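Student: Kindly return the folded structure for what I paste below:
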Amino acid sequence: MPRPFAVHRDDAPAYWSLGELLTVLATGEQTGGAFSLLEERLPRGAEPPPHVHHREDESFLVLAGELTVQAGDDLFRARAGSLVFCPRDVPHLLTVESEEVRMLTLCTPGGVERLFVELGEPATAPTLPPHDRAPDPERVVTLAAHYGAEVLTTWP
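Tutor: Sure, this is the predicted structure:
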């Protein structure tokens, strides 16, 4: 059974993962599997490849910047204050339109946040990663599959 908790974003664990700063505000473990909540700072050019989640829905609340989200056949332009919902089993692709996007990502149910943690390293400062190290594509595909996600090589 989950226990009540509170966290300030400055005290939450942060990771440099796939070219972004990822702050884990709530894990699936903390919420009894109900959800995970991440704050992401994503620079233009560090977007994830087209992918689909088979276990969870993903919702993005844009806090700053501008993002285009293609979810299946739908295309959404999301600026600060916009929410975009991507249901499970619907392929989606994110494109950062501004220099950087800051957003909250809600995954329901929780658990997939472990994928980003495993692919990353603890952030030593609350900044974007200081280096541009490309992840090993094979490792990304393998870990994604382990967490019920699929990296797409072609757009449906």
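
Student: switch to C-alpha atoms for all contacts and neighbour counts from now on
Tutor: Fine.

Student: Surely residue 15 touches residue 119?
Tutor: No. Using CA atoms under 8 Å, residue 15 is not in contact with residue 119, being 9.2 Å away.

Student: more neighbours, those two?
Tutor: residue 15 (27 against 17; other CA atoms under 10 Å).

Student: tell me the contacts of the more buried one?
Tutor: Shown in contact with residue 15 (CA atoms under 8 Å, 6 or more residues apart in numbering): 21, 22, 23, 117, 120, 121, 122, 123.

Student: Out of those, who's the most crowded?
Tutor: residue 22 (31 neighbours).

Student: who touches that one in this structure?
Tutor: Taking CA under 8 Å, 6+ apart as the test, what residue 22 contacts is 14, 15, 16, 38, 39, 40, 41.

Student: Top of those residues by number of neighbours, please.
Tutor: residue 15 (27 neighbours).

Student: mind checking how far that residue is from residue 25?
Tutor: Separation of residue 15 from residue 25 (CA to CA, to the nearest Å) stands at 12 Å.

Student: picking up where we left off before, the contacts of residue 22 in strands, which ones?
Tutor: Using DSSP state E, the subset of the contacts of residue 22 located in strands is 14, 15, 16, 38, 39, 40, 41.

Student: The fifth one against residue 107, yeah?
Tutor: It refers to residue 39. No. Using CA under 8 Å as the test, residue 39 is too far from residue 107 to be in contact (11.5 Å).

Student: structure for this one too, so we can compare:
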Amino acid sequence: MLKHWFRTSLSLLITIILMLGIMGFDNSPAWAIDSITDLPFPKVEKPEQILGPAGEIFTFATCNRGTQGFTLADAQIPAGAGPLPHIHHHTNEWFWTPKGGLELFQSVQEYPDLSHPATDEDAGRAKVYTVDTVPNQIVYGPKNRVHGFTNITNETRPLTFIWLQDLTSPDYPFNDGGIREYFQDVGVPIPDINHLPAITDESKEEFVTHAPQYGINQSDYFLKYVSQVDSHPPLILAKGSNDSDLMAIIDTIQAFNQGDTSVSCF
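Tutor: Sure, this is the predicted structure:
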């Protein structure tokens, strides 16, 4: 059984890492702050809701337009919760933090081979860099990098995810790089938001063991993929963004919401 699943505070982990003497520091620039005051969400009928392994409530929508495919999720992240380090191979990702309060981390080193994860026994662990997000901040996370986040506040915080299918992704039913299919497989459906279902040990286990089917390496403890944690990101990470794809995604959502029949969202 996986214990304390996805609810381990990153702040506590950083303290432990400091005690172990593997925290690195440098004089690199602070993480660039890009912000969006309002991120539109597709106006779909009866959006699908799924309960995550740490009690996160996800509200999903998926959109297709030509060769473009992506999934969004408006999520409620409980205090102390967040995914352990993982790697997406079929999607590029954005995190929008309407109220801030989330500590995101990401590596510069890339792990392009799904069959060779970021472990000491395989491709080697990663140094990750942290950012404490502010309200309306949006952070980009390209594929093949170790990343994750923790809600470092004492209250539930909102977070919107965008996963854009990469051109190298194999085909999945929703043309979204396999993300929504992954959550449907391992998450717990929410038929009534006022009566949340129980989170099963089976779903927690499957969140890790089923992940490779959807192009994901998912660790089951923090230091499995991580060797160091640093709060001073290098320039390549501090100024990383993908504005062209993000603007195209927003344009697709707005087109759907305005009745454009060339866009399919569900």
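
Student: What TM-score do the two superposed chains give?
Tutor: Here the superposed chains carry a TM-score of 0.80, computed using TM-score structural alignment, normalised by the length of structure 1; 148 aligned residues with a CA RMSD of 2.4 Å.

Student: hang on, the earlier thing: which one of the contacts of residue 15 of structure 1 sits closest to residue 143 of structure 1?
Tutor: The nearest member of the contacts of residue 15 of structure 1 to residue 143 of structure 1, counting by CA to CA, is residue 117 at 10.8 Å.

Student: where does the equivalent of that closest one over in structure 2 land in three-state SS?
Tutor: Residue 117 of structure 1 maps onto residue 184 in structure 2, with residues paired by TM-score structural alignment. Three-state assignment for residue 184 of structure 2 (DSSP: H, G, I helix; E, B strand; the rest coil): helix.

Student: excluding its backbone neighbours, what's nearest residue 184 of structure 2?
Tutor: Excluding the flanking residues, the one nearest residue 184 of structure 2 by CA to CA, 6 or more residues apart in numbering is residue 50, at 7.4 Å.

Student: Distance-wise, check the alignment partner in structure 1 of the one you found relative to residue 127 of structure 1.
Tutor: Superposed on structure 1 with TM-score structural alignment, residue 50 of structure 2 falls opposite residue 15. Distance from residue 15 of structure 1 to residue 127 of structure 1, counting by CA to CA: 10 Å.

Student: Could you name every residue contacting both of those two?
Tutor: Residues touching both residue 15 of structure 1 and residue 127 by CA under 8 Å, 6+ apart: residue 21.

Student: Could you pull out the helices in the stretch 51-200 of structure 2 for me?
Tutor: Secondary structure of the stretch 51-200 of structure 2 (DSSP state H, counting those that start in this stretch): helices at 179-186.

Student: Show me the strands in it, by range?
Tutor: 57-65, 68-77, 86-88, 91-97, 102-110, 126-132, 137-141, 145-151, 157-165, 188-189 (DSSP state E, counting those that start in this stretch).

Student: Point out the most buried one among the ones you listed.
Tutor: Most buried of the strands of the stretch 51-200 of structure 2, by mean neighbour count (mean count of other CA atoms under 10 Å): strand 86-88, with a mean of 27.

Student: so where is it in structure 1?
Tutor: Under TM-score structural alignment, the match for strand 86-88 of structure 2 in structure 1 covers residues 51-53.

Student: who's in contact with that stretch?
Tutor: For stretch 51-53 of structure 1, using CA under 8 Å, 6+ apart, the contacting residues are 88, 89, 90, 91, 92, 93, 148, 149, 150, 151, 152.

Student: one more time with 6 Å, if that's ok
Tutor: Contacts to stretch 51-53 of structure 1, defined as CA atoms under 6 Å, 6 or more residues apart in numbering, come from residues 88, 89, 90, 91, 92, 149, 150, 151, 152.

Student: Comparing it with structure 2, how large is the average distance?
Tutor: Aligned to structure 2 and superposed, stretch 51-53 of structure 1 gives a mean residue distance of 0.6 Å (mean CA distance after the TM-score superposition for structure 1).

Student: Now do that stretch: distance to the chain's middle.
Tutor: 11 Å (CA atoms, centre = their mean, to the nearest Å).
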